[in-house]
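[1] Provided below are the primary sequence and the corresponding predicted coordinates.
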Amino acid sequence: MNTQKAVTSASQRERVLVTGGTGLVGSHSIARLVGDGYQTRVTIREPGQEAQVLVALRRAGVDPADRLEFAVADLGADGGWAEAMDGVGHVLHHASPFPVTPPKTEDDVVLPARDGALRVLAAARQAGIPRVVMTSSYAAVGYTVKPDNHYSEADWTDPDTEGLPAYHKSKVLAERAAWDYANAHGDIELTVVNPTGIFGPQLGDRPSGSVGLVRNMLTGRMPVVPIMYFGVVDVRDVVDLHLRAMLHPKAAGERFIAVGGPSISLFGMARVLREHFPAAAGLLPSAELTIEQVREAAKTEPALRDAAALGGRIPVISNEKARSVLGWEPRDIVETIVATADSQIRLGLTPADAG
């Protein structure tokens, strides 16, 4: 079992601004920051969302005491960002739109992601904050086919790749825009974290897309799965990498892939769940679609377009840079998959006898 190493600094009690605090990564970031003693300010889109953050902290077993505050600021508008940045020493920008269903147009996803990132960077720069750590995605790295299927931080997804989902395109264009902004202004540093599929304990009321896969498997909603291989990383390790990137001098101007180990298929994930949760065996996927079947089904089922675009290939995704530069040590992916399922059972989101 991986023991997460503490990230310490003389600036530990400086105020950290977190965007996207109601999401999976954001909620764990807040819990980690508050638990480590940071003054933490969280942006919310509208008043009333504070309760979601407080519920997540309670589930994480963290008492915010006097270390948590909120600011109202929306990625789609300029108002509130100057106030949100006031007195802040560090920024973790996690927020980005993630459509539950395919958007009507690409711009519905691309524009909020790109313009929101630029708003955060501009407001941070105007406030004199030295560095922004931005959550991008492996979607911006490895969704254009390479002959050897090996991917590192040097790789970029071509936004014009045929069949590329709008969300993936939004991550590419938002990250590109952020780098262009940082390179055009020499007085602010940018560091980017590119996680693969993020799994792990759920703190909020709604599962993320990745966590929802495990939930759907455990509840019998996925009797068959498409052939699809992808990287897995624990949300707690994603947060740890962000904090290392926030503080380490060598992280400035760099991007870091967050992946816990070799790629796994959805069917392989189902095998892990069957081994560790035998009572749920009858509910778990029992068959895997071939890539030909996936491509045919994707013509009428948008949810399968991602799997169709990957084409059944097995990406080899490197985390060597995060390990060697920042000393990052992720958990084994089996531990992460089991922790994901455990949290779903504990929250009562799957059958009680699954464990």
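    Happy to help now that I have it.
[2] For the rest of this, base every contact and every neighbour count on C-alpha atoms.
    Fine.
[3] which SS class is residue 122?
    Here residue 122 is helix, with the state taken from DSSP: H, G, I helix; E, B strand; the rest coil.
[4] Near it, how many residues? Count them for me, please.
    Applying other Cα atoms under 10 Å, we find 19 residues neighbouring residue 122.
[5] What of residue 215?
    22.
[6] ditto for residue 346
    Quick note: residue 346 (other Cα under 10 Å) scores 14 neighbours.
[7] what does residue 177 give?
    Counted with other Cα under 10 Å, the neighbours of residue 177 add up to 17.
[8] wouldn't it be in contact with residue 114 here?
    Yes: in this structure, residue 177 sits in contact with residue 114. The criterion is Cα atoms under 8 Å, and the distance is 6.5 Å.
[9] can you pull out the helices in the stretch 251-355 of the chain?
    Remark: helices assigned in the stretch 251-355 of the chain by DSSP state H, counting those that start in this stretch are 266-276, 291-298, 305-310, 320-326, 333-346.
[10] also this one, for the comparison:
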Amino acid sequence: MVQMSDTVLVTGVSGFLGGHVALALLSKGFAVRGSLRDMTRADAVRSSLRDAGADTSRLEFCPLDLLREDGWSDATRGCRFVQHTASPFVLTMPKDENDLIEPAVAGTRRAVQAGLDAGAERIVVTSSVAAIDGGHTRYHRTLTASDWTEVDGPRVTAYTKSKTLAERKAWAIARRFGATERLAVINPGTMLGPLLGDDPGTSAVVIQRMLKGEMPMLPDLILPYVDVRDVSEAHVTAMTAERAAGKRTIVTNAAIPLIEIAGILRDRMGAAAAKVPTRRMPSWMARAFALFDRSLRDGMTYLDVRRSYDVGAGSALLGRALLSTEDAVQATADSLIARRLV
């Protein structure tokens, strides 16, 4: 029987998702051991979780680096479950793709192997729909958990490769241990939702830029979105739910273009959305600008391509409907405004 006082290792606890997973676990009574690459951030993380309503008396920290072997056995010792949320995420891809790929793959290998060695009953790994939807030449059907990104396919970015190769590494290790039932993978869409600190990170930066009027036109990038609170709940549910054991689960709402995100902001945020763009950038112009703008170039794989995902999988895991993209967008904007980040 699961005891709510059981300890859960949460890697990358200072991240957007890691913080929300820790918050969800603490709210349910679990003890959380959060990993940090920089231990000087511990007080800030504790404070942000306390401000969000968590009882942080059951929160401790440990140092871990995705690229270093030391500390993993100590971090997982005594943990009944492992939540591996740590992975590098950027909007602009690095010149050397291995700057993303190596820590993602190495960190996942270390987390899964250390968790299995320590006897963790379930290891939940954060992957992405990027490990499912990339590199295909046709998108004529609904993408499911059976689909995998073709890492050598067209327009596959370093981030997409990093998530795909890291998830494949997790499954390979679990199979080698004969322990696939002890692994569960969550594949979320683009995460929005309330911030836990004053750093917008990468997830909320597009909403921030829209509200600040920094994007006069919007390219027709079509992405799937999901509220981070649903993704964190999916992670916690996957620790114990038999329906998650040995499976990957897509957790996202449908894909919509950026211009619809802008419309949600104007509909929901009133005067605060006065600077939100109203014009769609022609795709020929987006392709031309992408020759000089690296962040736009890295998003070209989502230009004019409407992918369909198994949006029912996340609802089935949680046993309820997901929060809407509209609510996730508003929560992001409200959070940015409350923290005076726009």
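    Perfect, I can see it now. Keep in mind it's a predicted model, so treat the numbers as computed, not measured.
[11] TM-score for the pair, please.
    Once superposed, chain against chain, the TM-score is 0.95 (TM-score structural alignment, normalised by the length of structure 2); 340 aligned residues with a Cα RMSD of 1.6 Å.
[12] about what we covered before: quick check: which of the helices of the stretch 251-355 of structure 1 is nearest to residue 191 of structure 1?
    Distances from residue 191 of structure 1 to each of the helices of the stretch 251-355 of structure 1 were compared by Cα to Cα, and the smallest falls on helix 320-326, at 11.9 Å.
[13] Touching the closest one from outside, list them.
    If you take Cα atoms under 8 Å, 6 or more residues apart in numbering as the criterion, helix 320-326 of structure 1 is touched by 241, 244, 245, 248, 250, 251, 256, 257, 258, 328, 329.
[14] Could you find the counterpart of residue 110 of structure 1 in structure 2?
    When structure 2 is aligned by TM-score structural alignment, the residue opposite residue 110 of structure 1 is residue 101.
[15] which strands and helices sit next to the helix or strand where that match lies?
    Under DSSP states H and E, the secondary-structure element containing residue 101 of structure 2 is helix 98-117. Secondary-structure packing of helix 98-117 of structure 2 (3 or more Cα pairs under 8 Å, 6 or more residues apart in numbering; DSSP states H and E): helix 72-76, strand 81-84, strand 122-126, helix 158-176.
[16] Residue 152 of structure 1 maps to what in structure 2?
    Checking TM-score structural alignment: residue 152 of structure 1 goes with residue 144.
[17] what's near enough to touch that match?
    132, 250, 309, 310.
[18] okay, now the equivalent of residue 327 of structure 1 over in structure 2: neighbour count?
    Residue pairing (TM-score structural alignment): residue 327 of structure 1 is matched to residue 319 of structure 2. Applying the criterion other Cα under 10 Å, we find 9 residues in the vicinity of residue 319 of structure 2.
[19] And for the one 5 residues further on?
    The number of residues packed near residue 324 of structure 2 is 16, by other Cα under 10 Å.
[20] right, and it touches residue 253 too?
    Yes: in terms of Cα under 8 Å, residue 324 of structure 2 counts as a neighbour of residue 253; the distance is 7.2 Å.
[21] tell me, what's touching the two both at once?
    When contacts are counted by Cα under 8 Å, 6+ apart, the set common to residue 324 of structure 2 and residue 253 consists of residue 226.
[22] Quick one: residues contacting the aligned partner of residue 155 of structure 2 in structure 1.
    Under the alignment by TM-score structural alignment, residue 155 of structure 2 pairs with residue 163 in structure 1. With contacts defined as Cα under 8 Å, 6+ apart, residue 163 of structure 1 is in contact with 305, 309.
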